[in-house]
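In: need a structure here:
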Amino acid sequence: MQNHHTGNIEIIEGFARLDVNRADRTGIPEAVLAEGKTHDQVVAAVQRIAEKSGIALATRVSDECAHVIENSLGRILRLNRNRIARTIVASRPDFEMKETGGKIGILAAGTSDVPAAEEAKVTAEVMGCRVFAHYDVGIAGIHRLMEPLKEIVEHEVSAVVVVAGMEGALPSVVRGLVPVPVIGVPTSTGYGYGGKGEAALMTMLQSCAPGLTVVNIDNGFGAGATAALIANHVARANSSEKQHRT
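Out: This next block holds a predicted model:
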């Protein structure tokens, strides 16, 4: 494939205009959604973003696509695959991830909700955040939530991502117990009437707990990116305040 350069846009002829400096402009890097793309297109996009930005994130990566990426790029880029999250993080050998000081928490109601939670975790880590994650803490055994929630609050996170399927009640519960924004992720766990995440989404949208924001069904990437954006903004503000004091 032929490549052309137009300012901050990397054009991969025939299918993509990569916004390689998106992170500098918006605080959130461009990610490669593997679903709906050919394996060659995913490989080309991941390679180009990693070469230009130092690091690239691919989401919704199937096993077959992951094998193609590993075979094509494994010798020239560092690859970190998360099978549960269905993500691959590719970075240049000389790239060093720098922590921003941002901190977020992630909670998953059940084991079936972990893939979306892990997608959020990987996304936030690519954005430089520390992540404190705890899984299988849903309302069917609400006592399981207390210790993880205490740890998250003690670490002074700036936002909490809460992932839940079925009736999707956990985000509202958490929002009533923490002093920071909560981002709810309804998952497609569930069946029958209101299944596939629909009931969970409606429950979160109808929450009476202010400060709960909701992303679409299974959108771990969007939740992780938003939480990290909040956390990184808080970290910069805290750093600036400390500098003024000194």
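In: from here on, just use CA atoms for contacts and neighbour counts.
Out: Noted.
In: pretty sure residue 173 is in a strand, no?
Out: No - counting by DSSP: H, G, I helix; E, B strand; the rest coil, residue 173 is not part of a strand but helix.
In: enumerate every residue touching residue 85.
Out: 59, 60, 114, 115, 116, 117, 118, 119, 122 (CA atoms under 8 Å, 6 or more residues apart in numbering).
In: so which helix or strand takes in residue 89?
Out: Using DSSP states H and E, residue 89 sits in strand 87-91.
In: one more sequence to fold, the one below, so I can look at both together:
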Amino acid sequence: MKINEILESVKSGKISTKDAKKLLTLYSIEEVENFAKIDVNRSKRRGVPEVIFAETKELDDIKKIIKKTLEKTNSVLVSRIKKEHYKKLLLFVKTLKVKISTGKNSSTILIFKKPIKFHGGTVGVLTAGTSDIGVAEESRLMCEAMNCKCITSYDVGVAGIQRIFPILKKMIEEDVDCIIVAAGMEGALATLVSTLVDIPIIGIPTSVGYGYGEKGIAALASMLQSCSLGLSVVNIDNGIAAGGIAANIANRVNKKIIS
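Out: Modelled structure (predicted):
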């Protein structure tokens, strides 16, 4: 039974609230053969879409999860797609007659049936360098899947510190609710941005860097030890988590303004 059928049955007295609760609990999980259980009501319950971590999955399994998820929800994110799977997966998705949003230098895609309406909050997305763009784009796709408008500006790091001021001015004028900052090497941009604005900052240390503190370790340590308040940090290269947190903040702010 669909959710509206269950509710109508309770209203008409055909089933008890106890039975309805059981049916609704069952409805929230969709099993794909014997290898995946999909939380299809997550977006309704938490505002967070289903995300398929594709890096360690077989292509056929990813296809099955996508298909099952789209039967019950409007959108799904597929993150960290293997290079050899990317084009094949895009071709498969096109056969489903749905829309796809991709990100520059990113192996994450957003798949949706109906156009996503940006009725949530607004999130700013910044990168220190061009090498950080792929991770930032993962965050952008996550925010947009959660109905947030995004304002992006890339390659504005501390190596040319004057580049950051015009875009920060724009973000303040646009009244963004949260700013995501992706930075590798020493990760200094997140601290800098946090000192300049009264807006929550989500820092993403990226694995850009080499030598001592390589693979994002220096950027992570730098952001975690920042003396600037108002900065929180996710794991190395975790654009999905940063997008989820930022969109959650932005949507709650927007919800309170509307109410």
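In: just send the contacts of residue 85 of the first structure back as TSV, with secondary structure, neighbour count and distance to residue 81 of the first structure too.
Out: Formatted as TSV, the contacts of residue 85 of the first structure follow (DSSP: H, G, I helix; E, B strand; the rest coil; neighbours: other CA atoms under 10 Å; distance: CA to CA, whole Å):
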residue	secondary structure	neighbour count	distance to residue 81 of the first structure
59	strand	21	10
60	coil	19	11
114	helix	22	16
115	helix	21	13
116	helix	27	15
117	helix	33	15
118	helix	26	12
119	helix	26	11
122	helix	26	10
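In: where's the most centrally placed residue in the second structure, which helix or strand?
Out: When CA atoms, centre = their mean is applied to the second structure, the residue found nearest the centroid is residue 142 (2.3 Å). Applying DSSP H and E as the criterion places residue 142 of the second structure in helix 133-145.
In: elements contacting that helix?
Out: On a contact count with 3 or more CA pairs under 8 Å, 6 or more residues apart in numbering; DSSP states H and E, helix 133-145 of the second structure meets strand 75-79, strand 109-112, strand 122-127, strand 149-153, strand 178-183, helix 239-258.
In: what's it aligned against in the first structure?
Out: Mapped onto the first structure using TM-score structural alignment, helix 133-145 of the second structure covers residues 114-126.
In: so which residues make contact with the matching stretch?
Out: Contacts of stretch 114-126 of the first structure (CA under 8 Å, 6+ apart): 57, 59, 84-87, 89, 97, 106-108, 130-131, 133, 135, 161-163, 185, 187, 218-225, 227-228.
In: just the buried members of those residues?
Out: 57, 59, 85-87, 89, 106-108, 130-131, 133, 135, 161-163, 185, 187, 218-225, 227-228 (16 or more other CA atoms under 10 Å).
In: what sits against the aligned partner of residue 141 of the first structure in the second structure?
Out: In the second structure, the residue matched to residue 141 of the first structure (TM-score structural alignment) is residue 160. By CA under 8 Å, 6+ apart, residue 160 of the second structure lies in contact with nothing.
In: Three-state assignment for residue 160 of the second structure, please.
Out: helix.
In: in space, what's closest to the equivalent of residue 65 of the first structure over in the second structure - neighbours in sequence excluded?
Out: Mapped onto the second structure by TM-score structural alignment, residue 65 of the first structure lines up with residue 85. What sits nearest to residue 85 of the second structure in space, not counting adjacent residues and going by CA to CA, 6 or more residues apart in numbering, is residue 59, at 6.5 Å.
In: and for residue 114 of the second structure?
Out: Residue 114 of the second structure sits nearest to residue 74 (CA to CA, 6+ apart), 6.5 Å away.
In: ok, and the closest non-adjacent residue to residue 218 of the second structure?
Out: Closest to residue 218 of the second structure by CA to CA, 6+ apart is residue 186, at 5.5 Å.
In: what residue of the first structure takes the place of that neighbour?
Out: Under TM-score structural alignment, residue 186 of the second structure pairs with residue 167 in the first structure.
In: before we move on, what about residue 110 of the second structure?
Out: So residue 110 of the second structure corresponds to residue 89, using TM-score structural alignment.
In: so who does the closest residue in space to that match that isn't next to it in sequence touch?
Out: Nearest non-adjacent residue to residue 89 of the first structure, counting by CA to CA, 6+ apart: residue 57, 4.6 Å away. Taking CA under 8 Å, 6+ apart, we find residue 57 of the first structure in contact with 30, 31, 32, 46, 87, 88, 89, 90, 123, 126.
In: from residue 236 of the first structure, how far out is residue 57 of the first structure?
Out: Separation of residue 57 of the first structure from residue 236 of the first structure (CA to CA, to the nearest Å): 23 Å.
In: please apply the same query to residue 97 of the first structure.
Out: Applying CA to CA to residue 97 of the first structure and residue 236 of the first structure gives a distance of 17 Å.
In: residue 35 of the first structure too?
Out: In terms of CA to CA, residue 35 of the first structure sits 34 Å off from residue 236 of the first structure.
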